[in-house]
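Trainee: here is the input, now give the coordinates:
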Amino acid sequence: MSESTKALSAQGVSIWLDDISRERLVSGNLRELIDSSDVVGVTSNPSIFQKALEQGAAYDEQTKDLVVRGVQLEEAVRLLTSYDIRWACDVLKPVYESSQGKDGRVSIEVDPRIAHETDKTTAEAKALWWLVDRPNVMIKIPATLAGLPAITAATAAGISVNVTLIFSIERYLKVMEAYLAGLEQARTNGVDLSTVRSVASFFVSRVDTEIDKRLDKLGTDEAKAVRGKAGIANARLAYEAFDQVFAGERWQSLAADGANKQRPLWASTGVKDPNYDDTMYVTQLVAPDTVNTMPEATLNALVDHGTITGQTANTGYDEARAVFADLSALGIEIDEVTELLETEGVQKFMDSWSILLEGVKGQLDAVK
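Mentor: So this is what the prediction gives:
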């Protein structure tokens, strides 16, 4: 195991790989990353699946069977992707068991086209939970306004949820509220709260990408001084909110009945600007009870030259607020930025889903 990943894990950060493919599973590469790089979970999205389907012949046999059976396109996508998720869950089962369910998790996303439809999102979360049929799966639900009651409903049904596409502190507070409400309903429903887990995926690099673009247009010394600081500042204030909510009386009541905290998950941790340290969204976001889901390039960079100096995300809250005060003085308001990023994020997920459908259709047609 690498020293950097070992040090990160020792600080209470769970390393999840933001990638999955049939080839990775067939070759045993996921198992190798568990052993060598302390990977204890996996996340997926439509873009990741589309990339996987384009590479090699690992999906050919299942694709042929789907054609023979006359399976329709959208169902074929679900069967192809859930097969990988189920397999990855089995690979990670020892981690799931040794961590008492905290890690060893694999996430699969609801259809992003229904991100603004509560009932459909809830129904699909239940369907995916049933389809994968593994206790260590997590169902990804976007943190849209319509997604919030779906998070509550899924949690109340005993489903473990990965809440995705969180950009703002305000929305994050509502996500935590949705989770707590779901746990309270689950308790009323007789669900064993200790079996329910959740993470809240807070996107990091996209905040810097959008804000840096605006700062570059200004081009002043004051603007240059805050480049690359907003994403980490935003995440640190999210951790502050997490710490406060999961220390309150409402949480203590649930914890007494076996409930688990909804851990912050740092997503979008690949560094987009080549001028920045390529491990900054890892080394500067170290705190207990967190998850960092990394693209393989970021994981490799961490293994190669990342340096963990201790806890860095559960401090500097006043400095983080000062970053947003400086941005506001420059005419850049974080609330407007995060609202835009959520809108764009949902659309990007929808576009990725459409591309995935087209890719699977092409593979199915090629077999006919």
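Trainee: CA only for contacts and neighbour counts going forward, please
Mentor: Will do.
Trainee: residues in contact with Asn189?
Mentor: By CA atoms under 8 Å, 6 or more residues apart in numbering, the contact set of Asn189 is 156-157.
Trainee: list the buried residues in the helix or strand containing Glu32.
Mentor: Using DSSP states H and E, Glu32 falls within helix 29-37. By 16 or more other CA atoms under 10 Å, the buried positions in helix 29-37 come out as 30-31, 33-34, 37.
Trainee: how about the strands in the stretch 201-350 of the chain?
Mentor: Using DSSP state E, counting those that start in this stretch, the strands found in the stretch 201-350 of the chain span residues 262-267, 290-294.
Trainee: can you redo the ones you listed as CSV with distance to Phe324?
Mentor: Shown next, in CSV, are the strands of the stretch 201-350 of the chain (distance: least, CA to CA, whole Å):
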stretch, distance to Phe324
strand 262-267, 19
strand 290-294, 23
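Trainee: any chance of those in CSV, plus distance to Gly231 and mean neighbour count?
Mentor: Shown next, in CSV, are those (distance: least, CA to CA, whole Å; neighbours: other CA atoms under 10 Å):
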stretch, distance to Gly231, mean neighbour count
strand 262-267, 10, 25
strand 290-294, 14, 26
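Trainee: just tell me which of those ends up closest to Phe349.
Mentor: strand 262-267 (14.3 Å; CA to CA).
Trainee: what's the angle from that closest one to strand 290-294?
Mentor: On the basis of axes from the mean of the first three to the mean of the last three CA atoms, to 10 degrees, strand 262-267 is oriented at 30 degrees to strand 290-294.
Trainee: ok, residues contacting strand 262-267?
Mentor: Identification of contacts with strand 262-267 by CA under 8 Å, 6+ apart yields 176, 179, 197-204, 235, 238-239, 242, 285, 289-294.
Trainee: another for comparison:
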Amino acid sequence: MSDRLKALAQAGVSIWLDDLSRERIETGNLADLVKERSVVGVTTNPTIFAAAIADGERYDDQVRKLVADGADVDKVIFELTTEDVRNACEILAPVAESTKDDGRVSIEVEPTLANDTDATIASAKALWAAVDRPNALIKIPATLEGLPAITAAIAEGISVNVTLIFSVERYRAVMDAYLAGLEQAKDKGIDLSTIRSVASFFVSRVDTEIDKRLDKIGSPEAAALAGKAAVANAVLAYAAFEEVLASDRWQALEAAGANRQRPLWASTGVKNPAYPDTLYVTDLVVADTVNTMPEKTLEAFADHGEVEGDKVTGKAAEAQAVFDRLSAVGIDVADVFKVLEVEGVDKFKASWIELLDTVKGQMEQAK
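Mentor: I've put the predicted structure just below:
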């Protein structure tokens, strides 16, 4: 057991792995990470599945059978990915049974549906039914069209990982969508204690976009703000989370058995090699959160990461000051978040196309 990762977990941060493959499942690697690396959850996306399917032969038999049965590419993707998530849920089931909120495995609705509310709801229902495990989470993007889909899914008793959140403003709308879904579920007589949710707040991409703009400005004041925005943004998000927890609306739902929708720090792999490779873990240590990490970041923290106590609570004023200075040097913060969301949806769609192409190639070989 890594002492550094154990210390992170003891600080209230749930460590989730941002990766999944059939090889990890069948070789026992995922189970080992749970045992030795304090991993208590898994997140996936189409890029992760494309890499897993392209690199491994463990999918070949299932692909051959599906092709022989006349399945099209969408059906093949659906069957391959839901099987992996179902099996990962089985491995994480003991964690889910022994903890309140962990042991979860996420699978994403088709990214091409990000701007289609009804189709997103249908996709979420289909994935939830196919995985058929209580510790699954269905990933729904926090686009404007995704918000009502989040409410609708929660209202049906479906556990949701809300993804692609960049701004605190949108995060507040996500929390509102979650509470609205819980209220509807309660009215339907659904047991609220069975519903789980996390809100995936993207971190490193905020620094990548803002640093690029700071470089263009080129002033000493701008240079001094490099690498400061992403953590500050997450700190403000956590303050918004605490605000909602203190509200009468949440208190009533919690009294009825509802679970908190924890903030999940996503995109925590450092993109800029000039920054410490554990930056978005160490600087975001705070209780009641999840940090989903690529294995490279997980191992970096296991090797040399430091837990320096709660780095988030009570820091909202400092974080706001960072954004005030960003605005003062000429950064259009609202535009930054708009660009990041559009790029995020585009990247998700590109990942889906990559997955489609990968699976089509496998299907051709299976004929």
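Trainee: which of the strands of the stretch 201-350 of structure 1 sits closest to Pro142 of structure 1?
Mentor: strand 262-267 (12.9 Å).
Trainee: hang on, Met1 of structure 1 packs against Val39?
Mentor: No - Met1 of structure 1 sits out of contact with Val39 when judged by CA atoms under 8 Å, with a separation of 9.9 Å.
Trainee: which parts of the stretch 201-350 of structure 2 are helices?
Mentor: For the stretch 201-350 of structure 2, the helices defined by DSSP state H, counting those that start in this stretch occupy 204-217, 220-223, 229-245, 248-255, 279-282, 295-304, 316-328, 333-366.
Trainee: which one, of those helices, ends up nearest to Ala126 of structure 2?
Mentor: Taking CA to CA, helix 333-366 is the member of these nearest to Ala126 of structure 2, at 17.5 Å.
Trainee: now that closest one against helix 316-328, angle please.
Mentor: 90 degrees.
Trainee: helix 333-366 of structure 2 vs structure 1, average offset?
Mentor: With mean CA distance after the TM-score superposition for structure 1, helix 333-366 of structure 2 departs from structure 1 by a mean of 0.6 Å once superposed.
Trainee: and that helix, what other elements does it pack with?
Mentor: helix 46-55, helix 60-68, helix 73-98, strand 160-165, helix 204-217, helix 316-328 (3 or more CA pairs under 8 Å, 6 or more residues apart in numbering; DSSP states H and E).
Trainee: could you give the angle of that helix to helix 229-245?
Mentor: 100 degrees.
Trainee: report the buried residues of helix 333-366 of structure 2.
Mentor: 333, 336-337, 340-341, 344-345, 348-356, 358-360, 362-363, 366.
Trainee: how far does it sit from its chain's centre?
Mentor: 16 Å (CA atoms, centre = their mean, to the nearest Å).
Trainee: what's the closest of the strands of the stretch 201-350 of structure 1 to Ser168 of structure 1?
Mentor: With CA to CA, the closest approach to Ser168 of structure 1 among the strands of the stretch 201-350 of structure 1 belongs to strand 262-267: 12.9 Å.
Trainee: what count of nearby residues applies to Phe201 of structure 2?
Mentor: 27 (other CA atoms under 10 Å).
Trainee: that should have said Gln311 of structure 1, apologies.
Mentor: Counted with other CA under 10 Å, the neighbours of Gln311 of structure 1 add up to 17.
Trainee: can you give me the distance of it to Thr5 of structure 1?
Mentor: Distance of Gln311 of structure 1 to Thr5 of structure 1, computed by CA to CA, to the nearest Å: 14 Å.
Trainee: so how many other residues sit close to the residue lying closest to Asp35 of structure 1 once chain neighbours are set aside?
Mentor: Excluding the flanking residues, the one nearest Asp35 of structure 1 by CA to CA, 6 or more residues apart in numbering is Met1, at 6.4 Å. By other CA under 10 Å, the residues close to Met1 of structure 1 number 13.
Trainee: quick one, what contacts Met1 of structure 1?
Mentor: 35-38.
Trainee: out of these, the closest to Ile159 of structure 1 would be?
Mentor: Among the contacts of Met1 of structure 1, and counting by CA to CA, the member closest to Ile159 of structure 1 is Asp38, at 25.7 Å.
Trainee: residues in contact with the residue lying closest to the closest one once chain neighbours are set aside?
Mentor: Leaving aside its chain neighbours, Asp38 of structure 1 sits nearest to Thr5 (6.1 Å; criterion: CA to CA, 6+ apart). Counting by CA under 8 Å, 6+ apart, Thr5 of structure 1 makes contact with 15, 37-38, 302-303.
Trainee: mind listing what's buried along the helix or strand hosting Thr5 of structure 1?
Mentor: Following DSSP H and E, one finds Thr5 of structure 1 within helix 3-10. For helix 3-10 of structure 1, burial by neighbour count (16+ other CA under 10 Å) applies to 3-9.
Trainee: so the residue nearest to the spatial centre of structure 1 versus Gly70 of structure 1, what's the distance?
Mentor: Per CA atoms, centre = their mean, the C-alpha nearest to the average position across structure 1 is that of Ser201, at 4.4 Å. Distance, Ser201 of structure 1 to Gly70 of structure 1, by CA to CA: 37 Å.
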